[in-house]
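# Pasted the sequence and its predicted model underneath.
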Amino acid sequence: MSNFLPNELIDRLRKEQDFDHEAFVDTHEKGDRITSIRLNPRKHALLDIALLDPVPWCSKAYYLGERPVFTLDPLYHAGCYYVQEASSMFLGHIIRTLGLENAAIRALDLCAAPGGKSTLINAYLGDKSLLVSNEVIKTRVGILEDNMNRWGMHNVVVTNNDPSSFSRLPGYFDLMVVDAPCSGSGMFRKDPDAIDEWSLANVKLCSDRQKRILAESISTLVTGGYLIYSTCSYSTEENEDILDWIAHEYGFSSVELPLDDSWGIQPTQSSEMSAHGYRFYPHQLQGEGFFVGVMKKTEAQETFSRKKAKPEKSAVPKQALADWLLPNAALYAFMHGDDVHIFPKRYEEDLKWLQRVLYIRNAGTNIGKWIGRELLPSHELALSVFVKSDLKSQEVPLSVAQEFLRKDNLDRDIFVDVGNGWCLVRYYGVNLGWVKVLANRVNNYYPKESRIVHL
């Protein structure tokens, strides 16, 4: 028996068929830390990080031999990769199995902060889809917005709403991902402090919360749409029992996923409806504890009236786009105050529907402020995959890149060849942000709230 893992948890797991509780306990007592990253497929750079084996169930994802100080890597701040726990990257295998990769669908990540699953969803779905990334907790939505901005895509809407708000969009989303708040037993190796907060009472509390979240939002899925439900818990009440409840109460069927035996993922089935679930145990694979199941909406779901609004003439000057953005990107541009945003043209009507019922933190990419007859470019624009590649730029070494990220004053001589005006600071060919080069100084426009405070 473990000296620190909850006895109630161990006793429950020992009852599972073929469960090796000694190996499970030993893995936690060793406390090995496994680090993995997932590359941004739209931002190619030569990483100064030693990549080891690929994560087998997710493309462009790798384990690292050691955990570097990511804060010191400019390419991390540029959105070239995302640091994500390997087990949760199984979402990529699910999207591919469902035939949704590069599909033109509407997707919702209901509990999205800090953004790992949203960046993964966005990478797999591509630029033909629309992704709504929602976070309930107001204090966490800022980091979600920052991470989506780093990712650089314009087809994302970041929202800050209670799950019940999405019941006002019945039959709208084709895919809904709910990584539900849970009792956290799957994170015990990564975060031993979480052990002190675990109890059977908390498991029951989390199970009730998960049902509330789903009950208040599940009608937003279209008939035939998919729900991907996951937790970082080992408790049946939060996992297989929830799949049973979804199937019984809301007319869903379970989706079985193909597995490679070498992955070490444990398939399970719920007791009542035989719904398929997938358990990740840290003694069987390179990842933390995780559970996921996929359900398909089979009962008919009514939707809302989708009357098209009268087209509005864009107030955005065409020159504001032509001077800064790649041509032929099928963009819809709109003003929000003085800010210019770009959004996929195909989802222009969708944005209006979302604005009617949700609190939107950010929509698309804010490319800057329109001041009189010129654009004051934003940091989001610098990180966007749609920023023009032939804009004035300066490649800098690591030391200067870190000075820029600290928002320090930069030496004017570094920019002697680019002339005066707006200039992109680049590291390994990837944009980090803007400076404005003047006759006798360089103004650093890296966002104050994002700067590196300590090196």
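Yep, it's here.

# CA only for contacts and neighbour counts going forward, please
Noted.

# Identify the residues contacting V83.
By Cα atoms under 8 Å, 6 or more residues apart in numbering, the contact list for V83 reads T35, S36, I37, R38, G116.

# Endpoint to endpoint, stretch 152-164 covers what distance?
End-to-end distance for stretch 152-164, by Cα to Cα, to the nearest Å: 29 Å.

# who touches that stretch?
Contacts to stretch 152-164, defined as Cα under 8 Å, 6+ apart, come from residues 79, 110, 127, 129-138, 141, 144-145, 148, 213-214, 216-217, 342-344, 358-365, 380, 383-385.

# which among those end up buried?
Buried members of the contacts of stretch 152-164, counted by 16 or more other Cα atoms under 10 Å: 79, 110, 127, 129-136, 141, 144-145, 148, 213-214, 216-217, 342-344, 358, 360, 362-365, 380, 383-385.

# closest to H93 among the contacts of V83?
R38 (13.6 Å; Cα to Cα).

# returning to what we had before: now, the contacts of V83 that are in strands?
Using DSSP state E, the subset of these located in strands is S36, I37, R38.

# Kindly indicate which of those residues lies nearest C58.
R38 (8.4 Å).

# State the distance from the closest one to Y124.
Distance of R38 to Y124, computed by Cα to Cα: 12 Å.

# V357 now?
When V357 is compared with Y124 (using Cα to Cα), they lie 27 Å apart.

# Comparing those two, which residue is more hemmed in?
Neighbour totals were compared for V357 and Y124, and Y124 leads with 22 against 14 (other Cα atoms under 10 Å).

# Might you report the residue contacts of that one?
G92, I95, R96, E101, N102.

# Check it against this one:
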Amino acid sequence: MNEVFLKRMKGLLQEDYEKYLETLAKKPYRGFRVNTKKISEEDFFNLFKIPSHRSKFAMHSYVLDSDDGYGNSLPHALGLMYMQEPSAASAVEVLNPRPMDWVLDLCAAPGGKSTQIAQYLDSEGLLITNEIETKRAQILLSNIERLGISNAIVTNSTPEKLSFVLQGMMDKVLVDAPCSGEGMFKKESKALEDWSEEHVKSCAKRQRSILPHAIKMLKDDGILVYSTCTYAVEENEENVAWMLEEFKELELLNIDVTWGRKGLHLDGFPTEYTRRILPMDEGEGHFVAKFRKKGITKENKLTILKSELLPDCVKQFIKSELKGDYNYFCKNNRVYAGSHPFYDLKDNYVLRNQVLIGEVVNNRFEPHQHLYTSTLFTNNINHEIICEENEIESFRKGNILSIPTTKGYVGIKIYNNYIGFGKSDGSIIKNKVPKGLRLR
């Protein structure tokens, strides 16, 4: 372990330092969330016997008693669970999204906090989830799809570009900022390899470049939660003090919870209102601060995108395969559906606007995996088959299913959720699950 880092931790923790050293020899805490958009907690644990106990940091969050590789498990593939270090769930619990809110997750990949936010929103709420790094944005999109999120716009943009369009529009904003990752050292060796005091200072500077844009996007009386997975004062309490000094419209709110411990007090600022989680608290490490924006803010209005006309093959598919009424949007032969209008985010690159249901190829409509995984359509697809676990495991490996059914596209379902879809010729079902999602 880096000696400079340990010296800093000794100064930070003082009488708790020896307890922290003891945690370094232990395995990292691992956990998961039950995705209540797809299944109740009671039904989940009736179906899947996963040794775990409830986490203190958030609803629907659990600490694993043993880690047996649940990332490849059936409930994971179905989007019924999300693997998440326990303390990482604390920030969204503090943000407390409500069903009608418009919420922005500004630094969102890989998607743990975004999918957690979505659990708090009903179809009236809207999630905008952004990741600036392109490869990580694709991982974010994959998790949005797998967990069935339908009322989300996934963007791959900069905070500055987003704030130009979304000024004064968001009820709540989460900035889970890129950081030095001191709480990740046991899980990711690279975080330790990259660590230095210079890196800590660089991260703090980067965080200060992001936060003004987040503040700009808040409505009057809107809530901002700033979080990191590091212990460094420069990235935590000192950034909170900087925000209070630079942005007089911000009020730091006391996080009144039983978990973790108070933040460090800095003279002149109520930074003890923040919350720290350390490995001694049954989590690898997180810092959370909560602000309210006061005063008058100019509020933008979004325009609605104009759809291309739906091709006849799309209209026919919708009529024969889907139940219910939705908003549809078509562009460049790709067809999307959702409960919200399709808003124009101008120069921001949008990876996904609500649910991609499919695309037109050679005058034929081909459905997309998101149509079947989305909770918007869980019980609203006309053609489906219910399978047993052994059939599903075979299907996950890319195999065909020898099950007679109606010709055409069919959803493959188990435990009231789709694993994906196939195309039947009447006697067998060819596998249409994307190759990247299949078991290897």
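In hand now; what should we look at? These figures come from a predicted structure and were not determined experimentally.

# Can you check which helix is longest in the second structure?
When the second structure is parsed with DSSP state H, its longest helix is helix 197-216.

# Pull up the aligned stretch in the first structure for the following helix or strand past it.
Using DSSP states H and E, the helix or strand that follows helix 197-216 of the second structure in sequence is strand 218-228. Under TM-score structural alignment, strand 218-228 of the second structure corresponds to residues 221-231 of the first structure.

# Test my guess that L253 of the second structure contacts R292.
Yes - in this structure, L253 of the second structure is within contact of R292 by Cα atoms under 8 Å, at 7.0 Å.

# out of the two, which sits in the busier spot?
When L253 of the second structure and R292 are compared on other Cα under 10 Å, the one with more neighbours turns out to be R292, at 19 against 16.

# quick revisit: which of the contacts of Y124 of the first structure lies closest to H248 of the first structure?
Set against H248 of the first structure, the nearest of the contacts of Y124 of the first structure by Cα to Cα is I95 (24.2 Å).

# Would you map the helices across the first structure?
Under DSSP H, the first structure gives helices at 7-14, 21-30, 74-77, 90-97, 116-125, 141-151, 200-215, 240-250, 318-322, 348-357, 379-383, 398-405.

# okay if I get these as TSV plus distance to S274 of the first structure?
Converted to TSV, the helices of the first structure look like this (distance: least, Cα to Cα, whole Å):
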stretch	distance to S274 of the first structure
helix 7-14	19
helix 21-30	24
helix 74-77	42
helix 90-97	19
helix 116-125	27
helix 141-151	35
helix 200-215	19
helix 240-250	8
helix 318-322	53
helix 348-357	36
helix 379-383	45
helix 398-405	52
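
# what does L257 of the first structure align to in the second structure?
Checking TM-score structural alignment: L257 of the first structure goes with I255.

# what's the spacing between the spatially closest residue to F90 of the first structure that is not a sequence neighbour and R96 of the first structure?
Nearest residue to F90 of the first structure, sequence neighbours excluded (Cα to Cα, 6 or more residues apart in numbering): W57, at 5.7 Å. Using Cα to Cα, we find W57 of the first structure at a distance of 10 Å from R96 of the first structure.

# what about those two, which has more around it?
Between W57 of the first structure and R96, counted using other Cα under 10 Å, the more crowded position is W57 (19 against 14).

# And the ones in strands among the contacts of V83 of the first structure, which is closest to V222 of the first structure?
Nearest member of these to V222 of the first structure, counting by Cα to Cα, is R38, at 29.9 Å.

# Hmm, that closest one is touching A61, no?
Yes - between R38 of the first structure and A61 a contact is recorded at 4.1 Å, counting by Cα under 8 Å.

# Let me see the contact set for the residue positioned nearest the centre of the first structure.
Centroid-nearest residue in the first structure, with Cα atoms, centre = their mean: S118, separated by 2.4 Å. By Cα under 8 Å, 6+ apart, the contact set of S118 of the first structure is D109, A112, L131, S133, M148.

# any idea what the fourth one aligns with in the second structure?
Correspondence of S133 of the first structure to the second structure, assessed by TM-score structural alignment: T129.

# do the same with the last one
Residue pairing (TM-score structural alignment): M148 of the first structure is matched to I144 of the second structure.

# Now its match: closest residue in space that isn't a chain neighbour?
Closest residue in space to I144 of the second structure, ignoring its immediate chain neighbours: T115 at 6.5 Å, by Cα to Cα, 6+ apart.

# can you count the residues close to the closest residue to I210 of the second structure other than its chain neighbours?
Distances taken as Cα to Cα, 6+ apart put P159 closest to I210 of the second structure, at 6.3 Å, once the chain neighbours are dropped. Applying other Cα under 10 Å, we find 22 other residues in the vicinity of P159 of the second structure.

# Can you show me the strands along the stretch 251-400 of the second structure?
261-262, 275-277, 286-293, 327-331, 334-338, 350-353, 355-361, 364-367, 384-386 (DSSP state E, counting those that start in this stretch).
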